[in-house]
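Participant: Need the 3D shape of this:
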Amino acid sequence: MMTSVEGVWDGAVEQEVVGAVSVLTIRNGERNLLNPGILTDIRSLLQECDDDPDIRAVLLTGAGEAFCGGLDIAPIKAGADPALFGKALLETLRIFPRLGVPVAAAVNGDALAGGASFVAACDFAVAVDSARIGTMEVSAGMWPMIAQVPLIHRLGPRLAMENIGSGEPFTAERAREVGLVQAVVEPGRAPAVAKEWLDKALRAAGAGAPGRRSLYEFASMSYDEAFDASLPRFIKLFEH
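Facilitator: This is a model prediction of the structure:
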């Protein structure tokens, strides 16, 4: 099945359902830039996938030779409301830890700014060896206020600063070294390798949505708070 979800802005998010996996592909020009329409589509499709009992995993990727170049700031420079773009980005990123289905990123090319934040927000990521992953905003005199949040949570402040503070994206290999992606592969292999991990996650899906959500909830808690929250959920595992 192939559908195209069009927004009021240019570009689209295409969905292809393969078995129990929903493949979401960002398609907007050579860099697959993000705008409020595309971001709304990604958010809506992620929620639909989570609500559909026949879909048990999501693969996020980009069309062509780029994963995602981040927000399309040209309209903002031309007078569009930056709050509209910023809110659309943060609300889309906010949904990732709330999902019950695992999400993998097939980083088929550069993942910059908001694109890098998507990589950080996914559970698993595979990048082609030529990909650049990270932010470049400081080289243009800006700071990635929203895009930095998933990077900080995934990497910790020091490794996030290594990228953000320099204004130079990580190479694919450095992204693997710091844990932003789990594997680096030759061109064309990212979707297949990402799907291999999703297949393993599907085999272990007996733990279900509560398990995935608990991981991200506990990660945001203190050590003792996480233990306090874990006990009732442990007991619930044995309820019939």
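
Participant: Going by C-alpha atoms from here, please, whenever you check contacts or count neighbours.
Facilitator: Noted.

Participant: Counting by contacts, list what the helix or strand where Ser230 lies packs against.
Facilitator: For Ser230, the host element (DSSP states H and E) is helix 223-236. Applying 3 or more CA pairs under 8 Å, 6 or more residues apart in numbering; DSSP states H and E, one finds that helix 223-236 makes contact with helix 208-219.

Participant: for comparison, sequence B:
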Amino acid sequence: MADRLIDYSLRNGVAVLTLDSPHNRNALSTRLRGELRDLLLTVREDEAVRVVLLSHTGPVFCSGMDLKESRGGTADQQGVRELPELMELVASCPKPVVVRAAGPARAGGVGLLASADIVVAASTATFAFTEVRLGLVPAVISVPLLRRMAATAVSELLLTGETFGADRAAALGLVNSAVPEADLDEEVARYLDMLGRGAPGALTATKALLRETTARQVPADYPALLTLSAGHFAGPEGQEGMRAFAEKRPPAWVPTPTR
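Facilitator: Next comes the predicted model:
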């Protein structure tokens, strides 16, 4: 379909899922979430798929939840409850999942990225957890972040909402490799080639082993985290933060500078 928000192709055992919604910076809209879920369910069962590559069109990898859709309505209508399933479909995929990030990732987009096995980013890409600045709580995305990064770094970045670059993301473990944009596709191809040399059954078993180990280290109580996250999305701070973002103004809790 020409109007799909995710392009799909399969070549030489590599299933490529390309986020193709540049008009809203590849935000996790209702349609995009649904298409991504369906494709992730498909590739995990397709024996022809050896490796999954998650890529994007446009200058932004993923800007997180679609805030235009998230203003107003209940937490269920805002789609907050669907994000953990998407992240778990990436994390639990029996095939290795590689992310190609040529541009920025924000909030839930970073959570999706962090759920993958290998992340290759352009050195110009940036990352940020902007939730607290919007009156929201980055509850569910804390799970994959704590699997990849030290708790002290996660604490700092979630509380401050600071934007950081690909080099720091690599140093913290969020990104596996940060390279100049001109070398990005070559670096992605290098990882795909290495993964393609692994035996399918051995790769699946190794992924399961690694998940069991990290699960013991980072307990994930998604129901409780969802309640926390959804409550703030639908609450007064979250709604004010998203209105302020849309109206390009500071939210009400930011002090007005005095002269």
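
Participant: Superposing both, give me the TM-score.
Facilitator: TM-score for the superposed pair, counting by TM-score structural alignment, normalised by the length of the first structure: 0.82. Supporting figures: 214 aligned residues with a CA RMSD of 1.9 Å.

Participant: just to revisit the earlier point, gap between the helix holding Ser230 of the first structure and the chain center?
Facilitator: Helix 223-236 of the first structure has its C-alpha centroid displaced from the chain centroid by 27 Å (CA atoms, centre = their mean, to the nearest Å).

Participant: Which positions within it qualify as buried?
Facilitator: Ala226 (16 or more other CA atoms under 10 Å).

Participant: same deal with stretch 113-133 of the second structure?
Facilitator: Buried, per 16+ other CA under 10 Å, within stretch 113-133 of the second structure: 113-133.

Participant: Out of the residues you listed, list just those in strands.
Facilitator: Judged by DSSP state E, strands contain the following of these: Ile118, Val119, Val120, Ala121, Ala122, Thr126, Phe127, Ala128.

Participant: Report the contact partners of whichever residue in the first structure pairs up with the third one.
Facilitator: I take that to be Val120 of the second structure. The equivalent of Val120 of the second structure in the first structure is Val126 (alignment by TM-score structural alignment). For Val126 of the first structure, the contact set (CA atoms under 8 Å, 6 or more residues apart in numbering) comprises 104-107, 181-185, 190-191, 193-194.

Participant: Surely Glu69 of the second structure is in contact with Ala27?
Facilitator: No: judged on CA atoms under 8 Å, Glu69 of the second structure makes no contact with Ala27 at a distance of 10.2 Å.

Participant: Show me which of the two is the more surrounded one.
Facilitator: Comparing Glu69 of the second structure with Ala27 by other CA atoms under 10 Å, the one with more neighbours is Ala27, at 26 against 14.

Participant: follow-up on the earlier one: roughly how far does the match of Val120 of the second structure sit from Asp72 of the first structure?
Facilitator: To Asp72 of the first structure, Val126 of the first structure is 24 Å away according to CA to CA, to the nearest Å.

Participant: Among the contacts of Val126 of the first structure, which ones are in strands?
Facilitator: Ala104, Ala105, Ala106, Val107, Ala183, Val184, Val185.

Participant: any idea where the helices of the first structure begin and end?
Facilitator: 36-51, 74-77, 82-95, 114-121, 148-155, 157-164, 172-178, 190-203, 208-219, 223-236 (DSSP state H).
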